[in-house]
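Novice: predicted structure and sequence below. I'll ask about it afterward.
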Amino acid sequence: MIEFGTGGWRAIIADGFTKQNVRLLAQGLANRILAENVAQRGVVIGYDRRFLSGDAARWAAAVLVANQIPVTLVDRPAPTPMIMWTTRNKDCAYGLAVTASHNPAIYNGIKVFTEGGRDADVEVTRSLQDGINGLTPDDVRAVADYELEDSPLLTIQRSMNWYIDSILAQLNTEVIRHSHLKVVLDPMFGVSQTCLQTILMTARCDVDVINSRHDPLFGGRLPSPNVDNLHGLRREVLERHADLGIATDGDADRLGIIDDKGNYLSANQILVLLYRYLLAGKGWQGPVVRNIATTSLLDRVAARYGQECHEVPVGFKYISAKMAETDAVIGGESSGGLTVRGHIAGKDGVYAASLLVEMIASSKRRLSELWDDIVAEYGSLEMIETAYSFTPHRRVELTDRLFERKELPAFPEKIDHVSYQDGCKVYFENGGWVVIRFSGTEPLLRVFSEMPTLDAARENVELVASCFGLDGSGASA
């Protein structure tokens, strides 16, 4: 069975991610497109550097072409945000990116985008999923490889220039040019290098690149730009006396940052810095959107400037929808994805990193100093995230205890209220919180806590683990 989560469909290669399932997904999409009578608008397909990604893109293209649907195939590894941008720019009905984003190397998957280059919402993915799982291999129509190559319905695109130029057009490259910034880029063996290096060097930054070769195993680590995976980038930043280090995940829609002192800046910190910069530095006006597991420091910044912070469930489609509804300035999540008004309605690590460079150049100060300013003005909050694996039997038990019987540990803080909109979120009177929810991309139970101190956040997570008998955690601050 093909199941869509918060980040599209992901499955283990040769188990769920197979040629047959990719073709079934493509046929299900083709059926939907034909039923909607939008075949003439076509589909954009792109892929990352994972094992079988390029092949899977062609498997999907062969099915769509057989169903008389035009396909633009970005026939080189490309950032997922570029596929979203191209879907919007070409006014295509749908887009597909073959990627499993930051999942382990044994995974691959497909993200589906709808009109305007948006993440497909839950109604679309649920309907698409039902249609796909009602098909058999005999229902799939596909042209042969040689027919695909010669088909007038297939357009090959290899250039990234339109996407790169769209980002450059939104940057103050003049201020960056005269700042002489030194940047170390870590694409984590993924797809950000060409775009991000081109943008930064066009703005006259001095750019060094690490971990750039094609390695489907991602150097034996997760292609996720979190603190545990960026020790090499930290070392390079300090040794080269760089102004910052930029890391992007496997498909370049998320980022992590190392500042000039070698400190890791989380996605939460990046969001806060960029939101304040857009309001105070660029004079923008508007609210901010975050998911339930993202820092409440954004609420403090919003309040300081007379704006509102909107909270939505996990899944970037909820962020982009609320941004469109409220004309928000910025939206993002603690896992590393963000977008800004006027750009694509989805995560873009390339654009976010470029804007952060502009922020540093414009301020004429060190990145570490800019964060110190945030702490001095708004205080600090500390977050802990843990992830626990489980058996199918345990999932049934945990679902019953958490969401049917609504059990909770005896937290030391006074509880203000509890929400079950997306998993379970406990709001404390002191402004802290705990989130417990099943991952939408991996078979994991995730537990987050944000509190005034790291010890308090860690204590809350440990109480949840003890209460529900969880083990095998991978905690990160």
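Specialist: Arrived safely. Residues are numbered from 1 along each chain as shown.

Novice: going forward, measure contacts and count neighbours with C-alpha atoms only.
Specialist: Will do.

Novice: quick one: the biggest helix by length in the chain to chain centroid distance?
Specialist: Assignment by DSSP state H gives helix 19-36 as the longest helix of the chain. How far helix 19-36 lies from its chain's middle: 24 Å, per CA atoms, centre = their mean, to the nearest Å.

Novice: please compare the first structure with the one that follows:
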Amino acid sequence: MVIKFGTDGWRAVIAKDFTFENVSKVALAHAEVLRRRNLKRVFIGYDNRFLSENFAREVATIFYSEGFEVNLPPNAVTTPLVSWAVKHRGFDGGVMITASHNPPVYNGYKIKEGFGGAATPEFISEVESFIGKVSPKGSIQEGSLKEQDFTEEYINAVRNGVNLEIFREKVIKVVHDPMFGSSAGYLRRALENTKVTVCEIHAYRDPLFGGRAPEPVEKYARLLMEKVRAEGAFCGIMNDGDGDRVALIDEKGNFVNSQLVFALLMLHLLENKKLKGAIVKTVSTTYLADRIAKHLGVELIETPVGFKHINAVLRQREDVIFGGEESGGYGFPQFTPERDGLLSALNLLELFLLKDKTPSQMVEELFKRFGRAFYKRIDLTVEPKRKEKLKEFIKSPPTSLGGLKVREVKTIDGLKLVFENDGWLLIRPSGTEPLLRIYCEMPEEKLRDEVLKEAQKLFS
């Protein structure tokens, strides 16, 4: 089989394509690329998925046998921790064994370069070119692997990214759902010695993730929403399987979509923290960001979907203060050039406590200032005729849809139609799953549903 990396790493079904043999091939190729760059120190992390620790130990053993200095933590860790350790503890690269938010049958291999972020397309291409072509330099042996645990250091570093005094002024209860993933306990530990009580659900390892995908989206948030209501909590925080994404539940038990979370975080950094610099968003992210940027005179840069594209901007620009995407992944370059679910959660709580407002009140204030926005994404299975249809639309895009006139067409990732009311529709193939994704954001909920219905008809 041909092993190809997608939007964020190589992901495949366990025992079908994600096997010890194939993982070993990828690790050997990765080691070869690092060796050619004279790089020697590697940090290898893993999440709570089925066999993740075993796959990670296999990768660590290969790197050790190839002459690398390897650190394999004694427990499952989050992807942001791996990024932080690589950047701040002197590693030349990193590996994270995870399939992030994919269903339980998947696992994956993420590569971090020495700057702490996802590997560049050039680096990935080089790794792919060596897969299956590199033989072990010596016998595969399990040597004296270092097992240093950076969890406490990482959590303390995240705590330093917010004003902890604010968390000591008001008594609130927060419900945290790590979705059986490796971020279990992180939020609770980050908020120790404050007046914030963290109540946890699904905070233990279950490789089947309760029979669902560990993705922080509304359809998987029902139990968290119910728990917030039952506990009378201030809000709920949800992280995906490897802890780099976040979702927010307000005090009423309602799901706050990721687009609104992006806008809230953006405003917090610019207005409350007084950070100066550019903002990066993917093509699937809210028009509220455009309105905020225009209002505050801030440069807004748009990229294709996938945080690796945001990373590309971060490598070129030192003035970027925030980047994020529709999937609930938000990054703070001053910390690491990668998404961080824990730091995102603490910044949200800091915003609410600083303003002395509930999440729903903050959303309402956002709408009053910049207009309402209703967002939804639907996924269709990939079929050859749907792929061809998308190619046709990209070549000859419609001038109107659902009675709305198209103001602008963007093709940096699939097809994006921007309408005269600022609303938009994006159609693109997923980079991590065999799906065709249709995204839509409109100033009215009914209008959004009508446009999505029209778009679905085009691909029926």
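Specialist: The structure has been received and is ready for your questions. Predicted, not measured: the structure shown is a model, and the values here were computed from it.

Novice: TM-score for this pair?
Specialist: After superposition, the two chains reach a TM-score (TM-score structural alignment, normalised by the length of the second structure) of 0.95; 457 aligned residues with a CA RMSD of 1.7 Å.

Novice: strands of the stretch 351-460 of the second structure, start to end?
Specialist: 374-381, 400-401, 404-410, 415-419, 424-429, 435-442 (DSSP state E, counting those that start in this stretch).

Novice: same list, the ones you listed, but as TSV with mean neighbour count please.
Specialist: Compiled in TSV, the strands of the stretch 351-460 of the second structure are given as follows (neighbours: other CA atoms under 10 Å):
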stretch	mean neighbour count
strand 374-381	16
strand 400-401	14
strand 404-410	16
strand 415-419	22
strand 424-429	23
strand 435-442	22
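
Novice: so which of these comes closest to residue 305 of the second structure?
Specialist: Distance to residue 305 of the second structure, taken as CA to CA, is lowest for strand 424-429 among the strands of the stretch 351-460 of the second structure, at 9.2 Å.

Novice: packing partners of the closest one?
Specialist: strand 415-419, strand 435-442 (3 or more CA pairs under 8 Å, 6 or more residues apart in numbering; DSSP states H and E).

Novice: from the chain's centre, how far out does the first one sit?
Specialist: Once both centres are worked out by CA atoms, centre = their mean, strand 415-419 of the second structure turns out to sit 24 Å from its chain's centre.

Novice: check contacts around the corresponding residue of the first structure for residue 289 of the second structure.
Specialist: Applying TM-score structural alignment, one finds that residue 289 of the second structure aligns to residue 298 in the first structure. Residue 298 of the first structure makes contact with 271-272, 275, 288, 309, according to CA atoms under 8 Å, 6 or more residues apart in numbering.

Novice: name the nearest residue to the residue most central in space within the first structure, sequence neighbours excluded.
Specialist: For the first structure, the residue nearest the mean C-alpha position is residue 337 (4.1 Å; CA atoms, centre = their mean). Among residues not flanking residue 337 of the first structure along the chain, residue 254 sits closest, at 4.5 Å (CA to CA, 6 or more residues apart in numbering).

Novice: my guess is residue 347 of the first structure meets residue 335, correct?
Specialist: No: look at residue 347 of the first structure against residue 335 with CA atoms under 8 Å: they stay out of range, at 10.8 Å.

Novice: who touches both of the two?
Specialist: Joint contacts of residue 347 of the first structure and residue 335 (CA under 8 Å, 6+ apart) are residue 254.

Novice: okay, these two: which has more neighbours?
Specialist: Higher neighbour count among residue 347 of the first structure and residue 335: residue 347, with 30 against 20, using other CA atoms under 10 Å.

Novice: translate that one into the numbering of the second structure.
Specialist: Correspondence of residue 347 of the first structure to the second structure, assessed by TM-score structural alignment: residue 339.

Novice: before we move on, the earlier item: narrow the contacts of residue 298 of the first structure to those in strands?
Specialist: Among the contacts of residue 298 of the first structure, the residues falling in strands (DSSP state E) are 288, 309.
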